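> starting from these lines, generate the structure:
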Amino acid sequence: MSKALDVIPHSLQKHAQSAVLHGLLKLPRPLLRRIAGAPVRLDGQELALEVQALLRLQALTGQERMAAETPEGARAGMLRGLEVTRGAEISGVHVSKRSVRTRSGELDARLYRPEGLTEPGSLLVFYHGGGWVVGDLETHDELCRFLAKYADLRVLSVDYRLAPEHAFPAAAEDAVDAYQHVLDNAADLGSSPDSIAVGGDSAGGNLAAVVAQHAVANGLKSPVLQFLLYPAVDASTRRRSRELFGNGFLLTDGDMDWFMDMYQPDVSERADPRLSVLLNEELEGLAPTVLITAGFDPLRDEGEEYARRLSAAGVPVISRRFPDLIHGFANLLGASTRLREAMFETVGQLRAGLALHSE
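Model (predicted):
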């Protein structure tokens, strides 16, 4: 079969793989269960059937890990995988190329605007996930379109520098500088400095939290909201969820070590609050927070601990765990009905968080 595929153009291979994947995930549940295998139950949770089937299919195609022999290989692998799981293009969103000024130079960005939204309004500065090593504007295009359309707000996706070419704190510096650029140019982006939120998934959630903490510590206009999707918030210790879900659920224990070794190879420096934001002792006054976790995610426990610490510091927090899902589910929203349902609920949480600001 592999030799036969070698003569098929790569674009057609991806189209065929995508069609097969989406077709299989739409099978009746009894048939899908036969593909997925026996239900997976851990820590009082049961993995969603569609997600279990997706993981099974990825394992059959050798896409069980995010890491690779080289950063370039991992980046290409992430893009290939998302091209297969991606659904039909989300319509009704205008996308334009932008750039943001940082101390390291100009960074590429994309501005997403719902076509019916013409008046100035809220803007979400979005930092993509990928362990600070992989991911870019393209890998998170579907997610940003979804957020813009269904949360009815503008989204500016920022393409920050990646490790190991640019190790810690390069990504954190880019995130902070991008936020400052948005504050300075809010009107040009269809917003105002009083209506800027920050958000991201995984490593991007870490960067959004870094920005929120930096703003308070340095007297900048604070974002109106932190929107954190299963964020990485503590690189200094291993929690129970990493032991429970470190293998077989997309993001592996080995992946996490690989990413961290690329981003901050000096173990003695991993408690730096610009990386381990959970360890910052000054959390009072931070922006209201929407923090989303997944039950079968190695990062689950640290994300939920951060939500508890924020709440204890008096920060308004909306914390929601999807007990049947895995790390990275927001990037797989086009693959199945269950994942889209979860993302519609997540958008509802985002809208609720922004409503706190408008009251």
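
> every contact and neighbour count from this point should use C-alpha atoms.
Noted.

> just the element for the closest residue to T102 other than its chain neighbours, please.
Distances taken as C-alpha to C-alpha, 6 or more residues apart in numbering place D177 nearest to T102, at 5.1 Å, with adjacent residues excluded. Assigned by DSSP states H and E, D177 falls within helix 170-184.

> how about D159, what does it touch?
L107, D108, A109, Y127, H128, D136, L137 (C-alpha atoms under 8 Å, 6 or more residues apart in numbering).

> from those residues, which would you call buried?
Buried residues within the contacts of D159, counting neighbours by 16 or more other C-alpha atoms under 10 Å: L107, D108, A109, Y127, H128, D136, L137.

> one more, please, to line up against the first structure:
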Amino acid sequence: HLSKCLMLLVVNAKNLESLGIFEEHILIRLIGDRLPACRDSKLFIKDLHFDEVPVRIYLPRLQSASKRREVIFFHGGCGMAYERTCRYFARKSNSVVVSVGYRLAPEHPYPTQFKDCLTAIIHFMRTAQDYGVDPSRIITCGDSSDGTLTAAVAQKICN
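Next up is the predicted model:
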């Protein structure tokens, strides 16, 4: 029944938005935030929280002879819009990938996004060895405006 209700909302989202009853981006986030992780035979995929910030971790299943690299990926793409990209990064580079689900504008104005991303990366840096990651091999990246977040967080960490 829930899926029928969501479909009805999707179909009528623009009409409801024009009446001032509803905002379409809220519906997109509601649906996106509830999408489960895709299964992947080569990865363990876990939804966790780093100090209250939701993250999804992609861990390669194959054992590694040495500590792995880690990629922290910032994106605001409706919950898990970049899920396929994160799986690709983890599989192809044999790295642990952390996708940070920071709070989004307009409901959460800046600098909330920056603070959430900074919190997540600090948490991971402190616990990297728990995930088989070499703390000296952690990188951050982001797509579109999240490239700006990536640069800002990296500068804060370095200073």
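
> about what we covered before: farthest pair within the buried ones among the contacts of D159 of structure 1?
L107 and H128 (13.5 Å; C-alpha to C-alpha).

> now the contacts of D159 of structure 1 as a markdown table including distance to R34 of structure 1 and secondary structure?
Converted to a markdown table, the contacts of D159 of structure 1 look like this (distance: C-alpha to C-alpha, whole Å; DSSP: H, G, I helix; E, B strand; the rest coil):
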| residue | distance to R34 of structure 1 | secondary structure |
| --- | --- | --- |
| L107 | 47 | strand |
| D108 | 45 | strand |
| A109 | 43 | strand |
| Y127 | 38 | strand |
| H128 | 34 | coil |
| D136 | 35 | coil |
| L137 | 36 | coil |
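
> of those residues, which ones are shared with structure 2?
Mapping the contacts of D159 of structure 1 onto structure 2 (both residues aligned by TM-score structural alignment, their matches' C-alpha atoms under 8 Å) leaves L107, D108, A109, Y127, H128, D136 still in contact.

> next, format those residues as JSON lines and append distance to S99 of structure 1.
Output for the kept ones among the contacts of D159 of structure 1, formatted as JSON lines (distance: C-alpha to C-alpha, whole Å):
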{"residue": "L107", "distance to S99 of structure 1": "5"}
{"residue": "D108", "distance to S99 of structure 1": "5"}
{"residue": "A109", "distance to S99 of structure 1": "5"}
{"residue": "Y127", "distance to S99 of structure 1": "14"}
{"residue": "H128", "distance to S99 of structure 1": "16"}
{"residue": "D136", "distance to S99 of structure 1": "14"}
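
> which one of those residues is nearest V84 of structure 1?
D136 (16.5 Å).

> now do Y306 of structure 1: how many residues are near it, please.
Using other C-alpha atoms under 10 Å, Y306 of structure 1 has 21 neighbouring residues.

> for L59 of structure 2, that is, sorry about that
23.

> which position in structure 1 pairs with it?
Mapped onto structure 1 by TM-score structural alignment, L59 of structure 2 lines up with R113.

> thinking that match is in contact with Y150, fair?
No: counting by C-alpha atoms under 8 Å, R113 of structure 1 does not reach Y150; the two are 10.8 Å apart.

> before we move on, back to that, gap between the helix holding D177 of structure 1 and the chain center?
Put simply, helix 170-184 of structure 1 sits 18 Å off its chain's centre (C-alpha atoms, centre = their mean, to the nearest Å).

> buried residues of it, list them for me.
170-180, 182-183.

> just send these back as CSV, with distance to A217 of structure 1 too.
As requested, the buried residues of helix 170-184 of structure 1 are exported to CSV (distance: C-alpha to C-alpha, whole Å):
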residue, distance to A217 of structure 1
A170, 19
A171, 18
A172, 15
E173, 15
D174, 17
A175, 15
V176, 12
D177, 15
A178, 17
Y179, 14
Q180, 14
V182, 18
L183, 16
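
> I'd guessed S191 of structure 1 sits against L124; true?
No: using C-alpha under 8 Å, S191 of structure 1 makes no contact with L124, being 9.8 Å away.

> which one's more surrounded, the two?
The neighbour comparison of S191 of structure 1 against L124 (other C-alpha under 10 Å) goes to L124, with 28 against 21.

> next up, the contacts around R161 of structure 1.
Shown in contact with R161 of structure 1 (C-alpha under 8 Å, 6+ apart): A170, A171, D174.

> what range in structure 1 matches the strand ranked longest in structure 2?
Scanning structure 2 for the strand with the most residues, using DSSP state E, yields strand 133-142. Aligned by TM-score structural alignment, strand 133-142 of structure 2 falls on residues 191-200 of structure 1.
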